[in-house]
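Participant: Kindly generate the corresponding structure for this input.
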Amino acid sequence: MRARNVIDMHMVNRMQAFGWPLLAVTFALAIILAIGAIVGSQGSIARAELHEGLRWNGAIFALLGPLIGYGFTSMGQYFPLALGLGLTRREFAAGLSAVFLGNAVIYSVLITIGKAIERATDGFGVSIRFFDVFYTSTGALWQTLVQTFLLILAVLFLGAAITAAFLRFGQAFLWISGAALALIGLGILSGVLLLDGFGRGLLDVLTMGWGPWMAVIAVIGALSAGIWLVLVRRTQVG
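Facilitator: Have a look, this model is predicted:
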């Protein structure tokens, strides 16, 4: 198996592999720290309100943007290159799966360590929340580790699956998927506005427990990985 060649291929551009995600997170953290310093100067009440309000801030998603882009690049650039160098589709799939798993492990550990430091220092001394937020779990550290691992892995495979579908079906895939998402959004909006109890039921789903949400994320990741594995065997590249 030459899957190691696929891993090495992804490590050539260090900025793309590690630099941009870490820069994005650092920049987002700097902004939140600046906000914390400004609001903290207004007194203890303002700091307490900031700490609670930042529970829902999505600055940590600065990491997911570069990572889903990494999933796009893996299929859009490295897949054709790997085939051109004589690697088989199975070898590419094995190597890329290892790359994605490695990224999910590394970044989930970094986020968990960041959360531990953030809690120990009372929000880095300015009562902020950056790592200890709803999207990475405000529960125990092990929950953050599990949640971020599943979320990052799902995002990476989703990016790869979207690009594989585009390579396989072309522009038609974008139009059909865009129309399907628009119809789903319209259906949800219509249900909230026109059906009694629909909005309450939707809220119940969105506020379900940690375990069910982890199952949802795991299913999305598994479906994305499965679709990608099917398409990578059938996708033709120019």
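Participant: Going by C-alpha atoms from here, please, whenever you check contacts or count neighbours.
Facilitator: Will do.
Participant: Show me where the chain has its helices.
Facilitator: Taking DSSP state H as the criterion, the chain contains helices spanning 3-11, 14, 20-40, 44-53, 64-73, 79-84, 89-120, 141-169, 171-194, 198-206, 210-232.
Participant: got TSV for the ones you listed, with mean neighbour count and distance to Phe131 too?
Facilitator: Converted to TSV, those look like this (neighbours: other C-alpha atoms under 10 Å; distance: least, C-alpha to C-alpha, whole Å):
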stretch	mean neighbour count	distance to Phe131
helix 3-11	17	26
helix 14	10	24
helix 20-40	17	9
helix 44-53	15	12
helix 64-73	20	13
helix 79-84	16	33
helix 89-120	19	5
helix 141-169	22	9
helix 171-194	12	30
helix 198-206	12	21
helix 210-232	17	17
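Participant: Nearest to Phe130, out of those helices?
Facilitator: With respect to Phe130, and counting by C-alpha to C-alpha, the nearest of the helices of the chain is helix 20-40 at 6.7 Å.
Participant: for the closest one, packing partners?
Facilitator: On a contact count with 3 or more C-alpha pairs under 8 Å, 6 or more residues apart in numbering; DSSP states H and E, helix 20-40 meets helix 44-53, helix 64-73.
Participant: now it, how far from the centre of its chain.
Facilitator: Taking C-alpha atoms, centre = their mean, to the nearest Å, one finds the center of helix 20-40 at 19 Å from the center of the full chain.
Participant: cool, stretch 127-141 as well?
Facilitator: Averaged over its C-alpha atoms, stretch 127-141 has a centre that lies 15 Å from its chain's centre (C-alpha atoms, centre = their mean).
Participant: what's the straight distance from one end of it to the other?
Facilitator: For stretch 127-141, the separation between the terminal residues is 18 Å (C-alpha to C-alpha, to the nearest Å).
Participant: and for that stretch, what are the contacting residues?
Facilitator: Residues from elsewhere that reach stretch 127-141, judged by C-alpha atoms under 8 Å, 6 or more residues apart in numbering: 29, 32-33, 36, 40, 47-48, 50-51, 54-60, 111-112, 114-116, 118-119, 122-123, 143-144, 147-148.
Participant: Please provide the structure for the following sequence as well, for comparison with the first:
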Amino acid sequence: MNRILAVTRLHTVVWWNQFIWPWAIMAISLLVNILIFASIDEAAPGKTSTGGLSSLYVVSAIAAAVSISQIFPFALGMGVTRRTFYVATVLVNVAQAILYGVLLYILNLIEGGTNGFGIGLHFFRVPYIDVSNGLLQIAVYAAPLLFLNFVTMFVAIWFVRFGTNGLFATGAAAILVFGLLGALITWQGWWGDIWHWLSTQHQISLLVGWPALVAVVAALGGMAAMRKKMAPGMA
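Facilitator: Coordinates of the predicted model:
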């Protein structure tokens, strides 16, 4: 366990990518949204919800994928096993998601206490993802981050293992499978049933449960792929 905790410190090598840039870009997005909505508030009262918060998730997911290509070769050069590196990386991402969830919840409270930064802006308190329970709100912020990070990490590991051709071939196969599945659903007229099933799902199931489940599957898939022989230069 001490070895794993020691390896987590390797992520400080790319701490700007993983911990600074996501918040910096989100802060810029928040500032831009405040300026835009402050200027149109009188013309469009009440229409102050924005998806700018997604910038944090997108940048974090990209940074998670980049960390595989930047830190993994360095870790191997220091004699770190694939399993140790991956478990340490998972721990870093879980801790990151919890920390981000807490910080976003604090910003949620600030936004609520200032009436949306004085202009009724819904940046952190976006309708539907805003819940009344504090712990659940933290989970609502954290689960999608884990989902995106582990999925992009899995893609990065797949790329490192099989190269560009393998990644594109997998993407083409996925498009084919989902395309055929979509055609089957359309042919059978199942879209209405699927939509009904989704609409009857509990809010927390959609925001926390399902993203967390996919995150676990992606994390296990990444572990399986990581433990196999990697591409030349990454073994």
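Participant: tm score of chain vs chain?
Facilitator: Superposed pair, TM-score by TM-score structural alignment, normalised by the length of structure 2: 0.86. Supporting alignment: 228 aligned residues with a C-alpha RMSD of 2.3 Å.
Participant: Mind putting the helices of structure 1 into a markdown table with distance to Val133 of structure 1?
Facilitator: As requested, the helices of structure 1 are exported to a markdown table (distance: least, C-alpha to C-alpha, whole Å):
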| stretch | distance to Val133 of structure 1 |
| --- | --- |
| helix 3-11 | 30 |
| helix 14 | 29 |
| helix 20-40 | 13 |
| helix 44-53 | 10 |
| helix 64-73 | 15 |
| helix 79-84 | 35 |
| helix 89-120 | 9 |
| helix 141-169 | 9 |
| helix 171-194 | 26 |
| helix 198-206 | 16 |
| helix 210-232 | 13 |
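Participant: OK, contacts around the residue nearest to Val102 of structure 2 when sequence neighbours are not counted?
Facilitator: Leaving aside its chain neighbours, Val102 of structure 2 sits nearest to Ile138 (5.7 Å; criterion: C-alpha to C-alpha, 6 or more residues apart in numbering). When contacts are counted by C-alpha under 8 Å, 6+ apart, Ile138 of structure 2 touches 98, 101-102, 104-105.
Participant: Ile138 of structure 2 matches what in structure 1?
Facilitator: Using TM-score structural alignment as the criterion, Ile138 of structure 2 maps onto Leu145 of structure 1.
Participant: repeat for Trp210 of structure 2
Facilitator: Alignment note (TM-score structural alignment): Trp210 of structure 2 maps to Val216 of structure 1.
Participant: Give me the distance between that match and Ala222 of structure 1.
Facilitator: Counting by C-alpha to C-alpha, the separation of Val216 of structure 1 from Ala222 of structure 1 is 10 Å.
Participant: cool, Leu22 of structure 1 as well?
Facilitator: The span separating Leu22 of structure 1 from Ala222 of structure 1 equals 26 Å under the rule C-alpha to C-alpha.
Participant: And for Ala30 of structure 1?
Facilitator: Distance of Ala30 of structure 1 to Ala222 of structure 1, computed by C-alpha to C-alpha: 34 Å.
Participant: go on, Val146 of structure 1?
Facilitator: Separation of Val146 of structure 1 from Ala222 of structure 1 (C-alpha to C-alpha): 15 Å.
Participant: same thing with Leu96 of structure 1?
Facilitator: For Leu96 of structure 1 relative to Ala222 of structure 1 (C-alpha to C-alpha), the value is 15 Å.
Participant: Equivalent analysis for Leu229 of structure 1, please.
Facilitator: Applying C-alpha to C-alpha, one obtains 10 Å for the distance of Leu229 of structure 1 from Ala222 of structure 1.
Participant: can you list contacts of stretch 185-205 of structure 2?
Facilitator: So stretch 185-205 of structure 2 is in contact with 128, 136, 140, going by C-alpha under 8 Å, 6+ apart.
Participant: which one of these is nearest Val80 of structure 2?
Facilitator: Val140 (33.7 Å).
Participant: Could you pull up the residues touching Gln70 of structure 2?
Facilitator: Val14.
Participant: what's the neighbour count on Leu53 of structure 2?
Facilitator: Other residues within reach of Leu53 of structure 2, judged by other C-alpha atoms under 10 Å, total 20.
Participant: no wait, Leu121 of structure 2
Facilitator: Using other C-alpha under 10 Å, Leu121 of structure 2 has 25 neighbouring residues.
Participant: Structure 1: which residue goes with that one?
Facilitator: By TM-score structural alignment, Leu121 of structure 2 lines up with Ile128.
Participant: Leaving aside the residues adjacent along the chain, what's closest to whichever residue in structure 1 pairs up with Ile98 of structure 2?
Facilitator: Residue correspondence, TM-score structural alignment: Ile98 of structure 2 in this structure matches Val105 in structure 1. Take Val105 of structure 1 and drop its neighbours on the chain: the residue closest to it by C-alpha to C-alpha, 6+ apart is Phe149, 6.2 Å away.
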